[in-house]
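Undergrad: the sequence and its predicted three-dimensional model are supplied below.
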Amino acid sequence: MKMERLGQDKIRIFLTFDDLSERGIPKDDMLKETYKLRELFIEMMDQAYSELGFDPSGPLAVEVFSMPAQGMVVIVTSTSMEFYQSHEDALEDSDAEEIYAMEVMLEQSDIITFVFEDFEDVIRVSKIIHPIANDGGALYKYKDKWILQFEQMDLEESQFQNLIAVLSEYGEVSSITQAVLQEYGHTVMQSEAVKQLCNYF
């Protein structure tokens, strides 16, 4: 479980599928309202307080992004008192633990993102995956690292798993969003990165 502060009142938490499975949360059920997810959220808030000094008391807005191959990204924002007052009646009927789950927005992303330390690794992985991902991929440079990102691809399950396995061998899965890369990173190849890397190198 990795977490970072995005602002004074906002944090981002990245959970891999391994993090979820260790807590008994299966991949297919990770966005369902279950007791285990509530326990996990309380654990995350405790860790956020101890590691980042993020105070989870009061009303929170929670955004949950499910991503294939990566896991789950949770963005937690401490909301205003106006939000609290507008939901005051509902809060009075809630248990203390349930206050965390006041406003939850669930989104799913089909974007796959991997980060590489060395450009040579990006070239190597591109040469291996080009038979199944030749028309895909965008390449970014961000914080002195190389980011290879794929949008939704029409692949069979076995091909998809092979793609993830190869990418994982050379790089690490990342929770960096496309919006962050486009705004703060440098776009090296906007599309067909795999094909271009194979052609040029």
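TA: Thanks, I have it.
Undergrad: only C-alpha atoms from now on, for both contacts and neighbour counts.
TA: Noted.
Undergrad: can you mark which positions in stretch 25-36 are buried?
TA: Buried residues in stretch 25-36, defined by neighbour count with 16 or more other C-alpha atoms under 10 Å: 25, 27, 30-31.
Undergrad: want to compare, so here's the second one:
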Amino acid sequence: MRVERIARDKVRIFISYDDLEERGIDRDEIWHNGKKVQDLFWDMMETAYMEVGFDIAGPISVEAFTMPTEGVVVIVTRIPSMPGASHDDGEYAEDEEAYFERDHGFSPRSTPTHMVVAFRDFDDLLAACRTLHPYPVHTALYHYDGAYQFVIRGDLRPEQWEEVFSLVAEYGEMSRVTSWVLEEYGKVIFADHAMEQLLQNFPA
């Protein structure tokens, strides 16, 4: 299990299929609101609090999607009590407690808008770009933490995101950093059109 805080009121949690197997949860069972899934959810929230200080003392939304080989990605967002208010601005209204289900299951309704893939080897990055080229995506490239960090964005259908992940996962791995961290601290190589510029400068 890996937790990333991507905003003040939002965290992203990666759960590998090995994590699920150790808990006796199969891939299809994650979408059912059974006791093992509820226990997993509260373990995730405890980990999020311990590692990044993210607590859920109020209403939240939970969205999840699967990656073919990586596992399950869960996005947890705290919902402000009043429009425009942040989590720290006051108490949550009692009637909003209905939005916070303590027996929370995961819903496969969320579609990712981007992903970050890390490549240690430049040739692997080029190979991934060649397989990714047919997809309508926008890409950026940074260098951070000793790796090439490739940001992929796009308005793709869920099945297309799974295809994209399957392709790039053959050459790289899901990054441990977010695009926001890269924009702030990474060394920019190509801020936009990274895939096109790489393929143009380094043809096969």
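TA: That came in fine, so what should we check first? This is a predicted model, so every value here is computed, not measured.
Undergrad: superposed, what's their TM-score?
TA: The TM-score (TM-score structural alignment, normalised by the length of structure 1) is 0.62; 183 aligned residues with a C-alpha RMSD of 4.4 Å.
Undergrad: that older thread, which one of the buried residues of stretch 25-36 of structure 1 sits closest to residue 47 of structure 1?
TA: Distance to residue 47 of structure 1 across the buried residues of stretch 25-36 of structure 1 (C-alpha to C-alpha) is lowest for residue 25, with 18.7 Å.
Undergrad: isn't that closest one up against residue 38?
TA: No. Residue 25 of structure 1 lies out of contact with residue 38 (C-alpha atoms under 8 Å); the separation is 11.1 Å.
Undergrad: surely residue 148 of structure 1 forms part of a helix?
TA: No. Per DSSP: H, G, I helix; E, B strand; the rest coil, residue 148 of structure 1 lies outside any helix segment and is strand.
Undergrad: wait, it touches residue 142, no?
TA: No. With contact defined as C-alpha under 8 Å, residue 148 of structure 1 does not reach residue 142; the gap is 10.6 Å.
Undergrad: could you pull out the buried residues of stretch 19-26 of structure 2?
TA: 20, 25.
Undergrad: all the helices of structure 1, in order from the start?
TA: Using DSSP state H, the helices assigned to structure 1 run over residues 17-22, 35-52, 81-86, 88-92, 119-133, 157-170, 178-184, 193-200.
Undergrad: returning to that earlier point: next, format the buried residues of stretch 25-36 of structure 1 as CSV and append distance to residue 82 of structure 1.
TA: Formatted as CSV, the buried residues of stretch 25-36 of structure 1 follow (distance: C-alpha to C-alpha, whole Å):
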residue, distance to residue 82 of structure 1
25, 34
27, 36
30, 30
31, 28
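Undergrad: of these, closest to residue 129 of structure 1?
TA: residue 27 (24.8 Å).
Undergrad: what distance do you get for the nearest residue in space to that closest one that is not next to it in sequence to residue 1 of structure 1?
TA: Using C-alpha to C-alpha, 6 or more residues apart in numbering and skipping the chain neighbours, the partner closest in space to residue 27 of structure 1 is residue 17 (6.7 Å). The gap separating residue 17 of structure 1 from residue 1 of structure 1 is 10 Å, by C-alpha to C-alpha, to the nearest Å.
Undergrad: between those two, tell me which one has more neighbours.
TA: With neighbours defined as other C-alpha atoms under 10 Å, residue 17 of structure 1 and residue 1 compare such that residue 17 has more, 20 against 12.
Undergrad: switch the helices of structure 1 over to a markdown table; also include distance to residue 102 of structure 1.
TA: Formatted as a markdown table, those follow (distance: least, C-alpha to C-alpha, whole Å):
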| stretch | distance to residue 102 of structure 1 |
| --- | --- |
| helix 17-22 | 22 |
| helix 35-52 | 12 |
| helix 81-86 | 10 |
| helix 88-92 | 8 |
| helix 119-133 | 40 |
| helix 157-170 | 35 |
| helix 178-184 | 26 |
| helix 193-200 | 41 |
